[in-house]
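>>> no sequence on hand, only this structure:
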């Protein structure tokens, strides 16, 4: 139990709680717009940026963040070019991200162990700089969603109606994608690139089963994510488990219980 009072664990808990706010906030919009796979895509691109950061000696998360934001612009450009095939843009950018990551892995053999920690998460290694970055992204995401909540709601359910009503649809689409890039680039050190999409989608999947309104689904998704982060980190710390994997598996267990409870209630 001493681990729970250690400085590194307190930093991990703080970082986890912050991502537990931003990931489901963005995730609920992605899930409802059927863009869930964008999380995996931007995570792979971010890993390429992290690998380049280690190669060049630049703060890896900063380089990963730049890569993710550039990729988000590219995704929006491709979505416009292939309007009827929105998922194609995601597949193309993911392929590019994987290719770049493989290339940088080959060039930086000595840094591969460091990069691998970003694949599976290394929340216990969060430092003060990491927390400042995650905190800044959290503030930005919360402010943007608060200011544009009604517009994003309409865009999510009726994009054509949003366009007809005069809303800046292109700007809002880009804004959502860029915020997704910011969240993912800061979350990969916490849960890892291979698991980050779970934090975006599973809380939203749970909340959509039990919420009676869109606002409720947003609130419930954040609460579910925070519960998973706190319990998952405590369990991982006490029993020496992989924290990122523990959080994700706990989220899956919560989804299964929600499905069972929903089925029983409906019956």
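In hand now; what should we look at? Predicted, not measured: the structure shown is a model, and the values here were computed from it.

>>> only C-alpha atoms from now on, for both contacts and neighbour counts.
Will do.

>>> so how far is residue 152 from residue 171?
Per CA to CA, to the nearest Å, residue 171 is found 11 Å from residue 152.

>>> so those two - more neighbours on which side?
residue 152 (22 against 10; other CA atoms under 10 Å).

>>> also this one, for the comparison:
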């Protein structure tokens, strides 16, 4: 079966479109999160997404409805992480751990009360982008446009706090507002990505393209561009490879990102000038 024939399938077209949009979104946001040392927020919010999905499935809501139910839960949880770091004087990883534990425990209780882990819940846990619907593609496209618009509007402020939050505050940037924008955008991306790579692997899509780009980039904008390129390419290649080999798409996407990171690391080591003894 050649590539042209594969592209003739509607579910492949939907997967490629939605997957590329979501991967680019996560990769770009991941650069800011890695520089802010908040990369694990994706993992914490993914656990909250599990709780939100369990709520939706317990109410007999499926597909795009489950995504819409999870969205407000994850958005509020992202703000909860931010408030815990500000009001309770907790470090970012501690706040993420608290919210993550709450989300996963609530999800387990709701899943058990709803009759256990059914096929629908497992598809959200491990990802199943080939089953994405036209409605979910539409939601992904709208949210992609919203997030990219907000990123472009707040780009300079996000850049400033990514490198030095104290200096940004002294310079007059409303750091509390910008931090809220960052975590809310991350929450949107996490909810979108749960169908792409699954709740269990979301953090890899936020982290791996960003850290790969940081190995090679010479400027911040080139870092963002490289991360977006890797994220998009990993999804396209992952979908084709999984279709050809009959292996899980989500795991293939993550493995390709790991391979890209290893390649970027080796290239940086080769290009790095050797210190004279």
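Cool, the structure landed. Note that this is a predicted model, so its numbers are computed, not measured.

>>> run through the residues that contact the aligned residue in the first structure for residue 42 of the second structure.
When the first structure is aligned by TM-score structural alignment, residue 42 of the second structure is paired with residue 39. Listed by CA atoms under 8 Å, 6 or more residues apart in numbering, the contact partners of residue 39 of the first structure are 180, 184, 196-197, 200.

>>> burial of residue 266 of the first structure, as a residue count?
Neighbour tally, residue 266 of the first structure, other CA under 10 Å: 7.

>>> and for residue 87 of the second structure?
Quick note: residue 87 of the second structure (other CA under 10 Å) scores 8 neighbours.

>>> residue in the first structure matching it?
Matched by TM-score structural alignment, residue 87 of the second structure corresponds to residue 81 in the first structure.

>>> what about its match, distance to residue 91 of the first structure?
14 Å.

>>> element containing the alignment partner in the second structure of residue 95 of the first structure?
Using TM-score structural alignment, the equivalent of residue 95 of the first structure in the second structure is residue 101. According to DSSP states H and E, residue 101 of the second structure maps onto helix 92-113.

>>> now the following helix or strand past that helix and helix 92-113, what's the angle there?
Next in sequence after helix 92-113 of the second structure, counting helices and strands by DSSP H and E, comes helix 119-126. Put simply, helix 119-126 of the second structure runs at 160 degrees to helix 92-113, going by axes from the mean of the first three to the mean of the last three CA atoms, to 10 degrees.

>>> give me the buried positions along helix 119-126 of the second structure.
By 16 or more other CA atoms under 10 Å, the buried positions in helix 119-126 of the second structure come out as 121, 123-126.

>>> quick check, nearest of those to residue 237 of the second structure?
Distance ranking of those against residue 237 of the second structure, using CA to CA, places residue 126 first at 18.4 Å.

>>> looking for the alignment partner of that closest one in the first structure.
When the first structure is aligned by TM-score structural alignment, residue 126 of the second structure is paired with residue 120.

>>> right, and that match touches residue 191 too?
Yes. With contact defined as CA atoms under 8 Å, residue 120 of the first structure counts as touching residue 191 (6.4 Å).

>>> quick one: residues contacting residue 228 of the first structure.
247-248, 250-251.

>>> element containing it?
Taking DSSP H and E as the definition, residue 228 of the first structure sits inside helix 214-239.

>>> hang on, the earlier thing: enumerate every residue touching the match of residue 87 of the second structure.
Contacts of residue 81 of the first structure (CA under 8 Å, 6+ apart): none.

>>> re the thing from before, and for residue 120 and residue 191 of the first structure, which residues touch both?
With CA under 8 Å, 6+ apart as the test, residue 120 of the first structure and residue 191 both reach 244-245.

>>> okay, now the nearest residue to the match of residue 95 of the first structure once chain neighbours are set aside: neighbour count?
Of all residues beyond its chain neighbours, the one nearest residue 101 of the second structure is residue 47 (7.6 Å), with distances taken as CA to CA, 6 or more residues apart in numbering. Residue 47 of the second structure: 28 surrounding residues under other CA under 10 Å.

>>> name the nearest residue to the residue most central in space within the first structure, ignoring sequence neighbours.
For the first structure, the residue sitting closest to the mean C-alpha position, by CA atoms, centre = their mean, is residue 184 at 4.0 Å. Closest residue to residue 184 of the first structure apart from its sequence neighbours, by CA to CA, 6+ apart: residue 43 at 6.1 Å.

>>> I'd say the one you found and residue 196 touch.
Yes. With contact defined as CA under 8 Å, residue 43 of the first structure reaches residue 196; the gap is 7.3 Å.

>>> overlap of the contact sets of those two?
Common neighbours of residue 43 of the first structure and residue 196, counting by CA under 8 Å, 6+ apart, are 184, 188.

>>> who has more neighbours out of these two?
Neighbours per residue, other CA under 10 Å: of residue 43 of the first structure and residue 196, the larger number sits with residue 43, 34 against 28.

>>> helix or strand for the more buried one, which one?
helix 38-56.

>>> report the buried residues of the helix or strand just after that helix.
Using DSSP H and E, the helix or strand that follows helix 38-56 of the first structure in sequence is helix 60-81. Within helix 60-81 of the first structure, the residues that count as buried by 16+ other CA under 10 Å are 60-69, 71-76, 78-79.
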